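Chemist: fold the following for me, if possible:
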Amino acid sequence: MHLVTVATQLDQWALDFEGNCERIIRSIAIAKSRGATLRVGPELEVPGYGCLDHFLEGDTILHSWEVLAQILQSEEAKGIVCDIGMPITHKNCNYNCRVIIHDGKIVMIRPKMWMANDGNYRELRHFTPWHKHRQVEQHSLPGMIKRITGQQYVPFGDAVVSTEDTVIGVELCEELFTPASPHIQMGLDGVEIFTNSSGSHHELRKLNRRIDLIKEATMKLGGIYLYANQRGCDGDRLYYDGACLIAMNGQILARGPQFTLSDVDVITATVDLGAVRAHRTVSSRRMQSAQAESYERVYVDTRLDGGQGIRVGDEETKGSMEVSYHTPEEEIALGPACWLWDYLRRSRTQGYFLPLSGGIDSCATATIIHSMCRLVASAASEGNEQVITDARRIAGEPEDSKYLPTDPKEFASRIFHTCYMGTQHSGADTRKRAKDLAEAIGSYHVDLNMDTAVSAVQGIFSFVTGKTPQFASRGGSNAENLALQNIQARLRMVLAYMFAQLLPWTRGKVGGLLVLGSANVDESLRGYYTKYDCSAADVNPIGGISKTDLKKFIGWAEVNFDLPILQSFLDAVPSAELIPLGEDNVPQSDEQEMGMSYNELSVFGRLRKVEKCGPYSMFGKLVQEWGSFLSPVEIAHKVKHFFFTYAINRHKMTTLTPSVHMESYSPDDNRFDLRPFLYPSQFTHQFKKIDKLASELPNRATQPGNDKAKVD
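Modeler: Next up is the predicted model:
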């Protein structure tokens, strides 16, 4: 017996009920046109996954039912089993649900049982888990649905769907990641097709975990696994990375794209149920199956093979496909670029503005915008009408325009604006690098000197107080030195917003620009930036990426984007260029001022967040990792210095520019990293324990054969 199955990934938008409905119905139509008889969509696809506290509003539930009513009445949803995601209130509790529909009726409602409630997720804040495993209740339908389906009540709970030829079980996102996943018991009870509707976000080096779990599940159990995932920016810091797939018996048969600008992607595969049953003839599996508890079956009067026994008009998908993964450099090029395109087209602004300093961070941000323009050009060349329409509107073209954004540089000249904001401390090399990069990627670039504005602010202070602050190299105190640097950085933010609002006007265009920040995740973790400086922007594409990964990305982009100018950014010493050169004429060094390298910062960030280390346990781990080239006393000093500077700068995280989430140790206080912002910065008890242990441990770095080495 052959069976056509389908999984979809949609670029949904939180609270965009009309747009979400249109995309759902379009995905069903595409599935049917390919002969599919089962369609699975992403988690909470009707309202959008990222509604957050809007899930607590009755309006969100009401409008979700209204959308489902449209889907139930649509011709597209006839003759196909559809798995639709939406929130539902049952007995005064909100549930994250899958609604299984067929031929204008609701077959059953399956609520989510295990919630994602850490990191970026707060599902327990909005939904109640269904704890009545293998139990079903009756759910009273709203009047608008009763009038359409003719049903008063439908099954609500942990059940499975039985067609004439197979059994379908539902698993929702996080349930795949739990140790006792529902697919295990469902599979032992005879479920042959598993659907998983997900809202899984992109993170560097993460995709392989999802795929490995699905392959392992179907390898042990046997079965067909349909994984559907949200894709795009649906209104918050996360980029959902699609990659929907179909697996059978441990093999991947089809996989959707991870990074694309299209709103709807549908993948299909023709598979053999007989192969699933053959896979399950293992003796030990049969013994466990015979002892498994039963699920209530909800019956649907249909066959997924269309009643033919063998699916007509579709070739069988033979064998498995090679699963490929993007490199981290490619993920940086594509993930934030797709997110930025969604943000730009949905915010209905006319482009982006970036203070381009000539350093590697703003260079990386500009290169990601270049990647976005390349994706737009590629999609336009392929005839993607949605991308073409959005691009014309953003570029200020009339509705009847024939303009096609097929040249990345030409498109960038319309929607991307950069500005070098120099002072007397800026180097000629950085100014030239900024100008050359802008020319290479096509941005509309302006160059200015802001010394007059800096002098004016300093003059106000001197007039009021009668005192004139000086840089440290000219005899000033640390307080004077820091204040003089910070005023330059903060004035750049003020100028950035003025230019973002008025540059389009100077070019005869209407509307304004979104200001981009460019502080990397390591500098945010260390607090090595000025609060409300030019990193205080509308969005920050690199705020979730480490400096180490950014350098690798720039090296990759130099070759793959044919941008030779990028090598000069890699060769330059990272510097804020906010102080005059000293007698040695050595430029200001970021790493020297921070008192730690960027590579060390990445390690501190991983241990602090991912491995949940306080100062004492971090010291213990680093003695093992770094002990061959650093003494315990040196390691103790580094750990204490990190936690001290982290603590005194933690308040900056409360105003961190929204960043695309990319790294597992992001310090974003607003969504991801919920920690205090007022710390006992001396960590007296913890540091005393570190010092005591450091004095007692042997110094392995002095042993023969151990060379002093950098953490790099």
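Chemist: use CA for all of it now, contacts and neighbours both
Modeler: Noted.
Chemist: helix/strand/coil for Lys435?
Modeler: What DSSP: H, G, I helix; E, B strand; the rest coil gives for Lys435 is helix.
Chemist: secondary structure element for the residue nearest to it when sequence neighbours are not counted?
Modeler: Ranked by C-alpha to C-alpha, 6 or more residues apart in numbering and with sequence neighbours excluded, the top spatial neighbour of Lys435 is His445, at 7.2 Å. Using DSSP states H and E, His445 sits in strand 444-449.
Chemist: and for that strand, what's in contact with it?
Modeler: With C-alpha atoms under 8 Å, 6 or more residues apart in numbering as the test, strand 444-449 has contacts from 412-414, 416-424, 435, 438-439.
Chemist: what comes up buried for it?
Modeler: Of the residues in strand 444-449, Tyr444, His445, Val446 count as buried by neighbour count, 16 or more other C-alpha atoms under 10 Å.
Chemist: skip ahead from it and say which helix or strand is next.
Modeler: helix 451-465.
Chemist: next secondary structure element downstream of the longest helix belonging to the chain?
Modeler: Longest helix of the chain, by residue count under DSSP state H: helix 478-506. Using DSSP H and E, the next helix or strand after helix 478-506 towards the C-terminus is strand 514-515.
Chemist: to compare against the first, here's another:
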Amino acid sequence: MGHLITLATCSLNQWALDYQGNYERILASITISKERGATLRVGPELEIPGYGCLDHFLEGDTVLHSWEVLAKILTSDATMGIVCDIGMPVVHKNVIYNCRIIVHDCKILLIRPKMWLANDGNYRELRYFTPWAKHRQWEDHYLPRIIQAVNKQIKVPFGDAVISTMDTCIGVELCEELFTPASPHILMGLDGVEIFTNSSGSHHELRKLYTRVELIKEATLKLGGIYLYANQQGCDGDRLYYDGCAMIAVNGRVIAQGSQFSLTDVEVVTATVDIEDVRAHRAKSSRSMQAASSDRYYRVEVPFALTNGKFDEVREEDLVGLIGTKSMDVRYHAAEEEIALGPACWLWDYLRRSRTQGYFIPLSGGIDSCATAVIVYSMCRLVSEAALRGEQQVIVDARRMTGEPDSSSYVPSDPREFANRIFHTCYMGTENSSLETRRRAKQLSEAIGSYHVDLNMDSVVTAVRSLFGYVTGVRPQFRSHGGSNAENLALQNIQARLRMVLAYMFAQLLPWVRGKSGGLLVLGSANVDESLRGYLTKYDCSSADVNPIGGISKTDLKRFIAYAKDAFDLPILTSFLEAVPTAELEPITETYVQSDEADMGMTYDELSVFGRLRKVEKCGPYSTFTKLIHEWGAFLSPVQIAEKVKLFFFEHARNRHKMTTLTPSYHAESYSPDDNRFDLRPFLYPSRFPWQFKKIDEVAAVLPDRSTVIAVDKTKTE
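Modeler: Model (predicted):
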């Protein structure tokens, strides 16, 4: 056995601007790390103020309070005998940087600013911070008086440097820097850095974890070394859910992994490694030649050894992390499981931190509101499981929102019982509603335990319709009764918008009806494909407080429902999967039953394709057409593809204004059209795209129709 080091990385459920709570969670993680024998602890990005402060990072108060929290940490003995990597914003020479503060024995060793900033998708780091452009250079940073008073330090190194202990060398990498082509760990590793820390604020997105894991493994596979990945966990005040999954990797193998979705506020992952294995891995001629000619990093020397030097003091459970043992298989959740867990954890954070008494949702009997309700039920399952494990914060939060006193012995051990206390559902039927959807809504509520209300709102709809007739002298009719398209659409929208009004009334008063205080948060249930197409009424029941499925495709929601049917023992979900999606806003006749896909003029699967091409692959109308000629040309003619492309972009453009009022939604999909944070585009378009559509039509007219050829060949074969 060589030189053993016990290392700790963590996932913390930090909350933007919650300095006291963030301080307590940081302190708890350091305490746990030391109890496990760790001599190096790494925390998430910007863990002191919280990653999601957004424009609050531009306020002097945010920097001031971050220094106050750090001073409080340094005043305690928490950092004695351990090197801690802690994140906060720092103003250096009147410039704001996203920094890591490396601390040991109550002293600041180094302030390392972030060099490559995340500035696309959900991230706007360049709006608040400036990247450190002086690579492998450092300057003196004069500390604020609040820190000088604590540890008598006047100045510390600030810049791109590394930490040299008595037995190894530590380098810092921040989140986005791992994802860049020329990552800092490469040059640091060639200059002898053996341990890399990465502090992240990386959000959950369906099927994204694999990319993150592969980058972490690759970082040390060729280079050799130990990689400690820390991440934010939970909802810190916005649409994103940070999914934790702290990891430790050595020489290209993951040897320790934390949970990806958890209600635990503080999770520490530790492993004991042998630093000699890193040195053995690096004993290659080509690597040595590159290292011998590499540029030098400034080393901040600290008279402290990470190795404990005594094998018998290493905890037995940490020995599973020793190199030489079999590396662990990384746990990946299927997309269906991610939907069951991620939005559920996000909803729990939102519910407990908003200090409300529960959720309310209008159940339509369709698959979207069904999926939203099942996600809430999944949240209740997670809460019950955590409470049974004795997680006190979960129990305290559950007691508060259910109205139980602090001295109560109540523990939410049964998800259906807990759902009945905090989850409220309502079926809002009209004369256009079917008995089947009413029945499905009621049976679903019974299966998951929600407090359910069933009502008819025809009298309210009739009152509004009559009011219009009284004022104007004409009474609008549905198309099936001889009305125009304008009348037909207006009558559908009346029903949809009145449901939103009623939803908020019931959400405010149902706790009072049940003899409780407080109010409920209203949940939306518009999926990402409907938002992309604009197939929703502005300010209808898709307008809510939060929406857990607003970033999830219809296709993935169906897979989730199929998964939950067995995983949660909910056989009623079969009837939702078999039902034809319908808004039920028009009268049913012998020859007409309203269908979502028929109304939209395209399928949900097609919408997903359009969404990815438009956002992920950055295609305009013409580029989308040229790509689909190759993808769909085997079964659709060029003219048919052209018509579908033009229809999508026309509908997307003319409904784009609806995205400005989109309910804050859990971000789960890379083609989300939410322009409040993620998809920054105009909302007033030349929606008929005359130049682009003309070019599409010209090309479609001269391209060969491969679908016809294939159909003929198939006939000959048969």
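Chemist: quick revisit: just among the contacts of strand 444-449 of structure 1, which is most surrounded?
Modeler: Of all these, the most densely surrounded is Thr418 (29 neighbours; neighbours counted as other C-alpha atoms under 10 Å).
Chemist: report the contact partners of that residue.
Modeler: Per C-alpha under 8 Å, 6+ apart, neighbours of Thr418 of structure 1: Phe353, Leu354, Pro355, Leu356, Ala438, Ser443, Tyr444, His445, Val446.
Chemist: aligned partner of it in structure 2?
Modeler: By TM-score structural alignment, Thr418 of structure 1 lines up with Thr425 in structure 2.
Chemist: could you look up the SS state of its match?
Modeler: strand.
Chemist: then the one 3 residues further on?
Modeler: Following three-state DSSP, the label given to Met428 of structure 2 is strand.
Chemist: hmm, it is touching Arg499, no?
Modeler: Yes: because the distance of 6.9 Å satisfies C-alpha atoms under 8 Å, Met428 of structure 2 is recorded as touching Arg499.
Chemist: any shared contact partners between these two?
Modeler: Pro362.
Chemist: and the equivalent of Thr452 of structure 1 over in structure 2, how many neighbours?
Modeler: The pairwise alignment with structure 2 assigns Thr452 of structure 1 to Ser459, based on TM-score structural alignment. Residues contacting Ser459 of structure 2 under the criterion other C-alpha under 10 Å number 10.
Chemist: for Ser459 of structure 2, what are its contacts?
Modeler: Contacts of Ser459 of structure 2 by C-alpha under 8 Å, 6+ apart: none found.
Chemist: state the distance from the residue mapped onto Lys516 of structure 2 from structure 1 to Arg393 of structure 1.
Modeler: Counting by TM-score structural alignment, Lys516 of structure 2 lines up with Lys509 in structure 1. According to C-alpha to C-alpha, to the nearest Å, Lys509 of structure 1 stands 12 Å off from Arg393 of structure 1.
Chemist: compare neighbour counts for the two and give me the winner.
Modeler: Arg393 (17 against 14).
Chemist: name the SS class of the more buried one, please.
Modeler: Secondary structure, three-state DSSP: Arg393 of structure 1 is helix.
Chemist: chain neighbours aside, what residue packs nearest to it?
Modeler: Excluding its sequence neighbours, the residue lying closest to Arg393 of structure 1 (C-alpha to C-alpha, 6+ apart) is Glu399, at 7.4 Å.
Chemist: mind listing what's buried along stretch 9-16 of structure 1?
Modeler: Buried, per 16+ other C-alpha under 10 Å, within stretch 9-16 of structure 1: Gln9, Leu10, Asp11, Gln12, Trp13, Ala14, Leu15.
Chemist: whereabouts in structure 2 does it align?
Modeler: Aligned by TM-score structural alignment, stretch 9-16 of structure 1 falls on residues 11-18 of structure 2.
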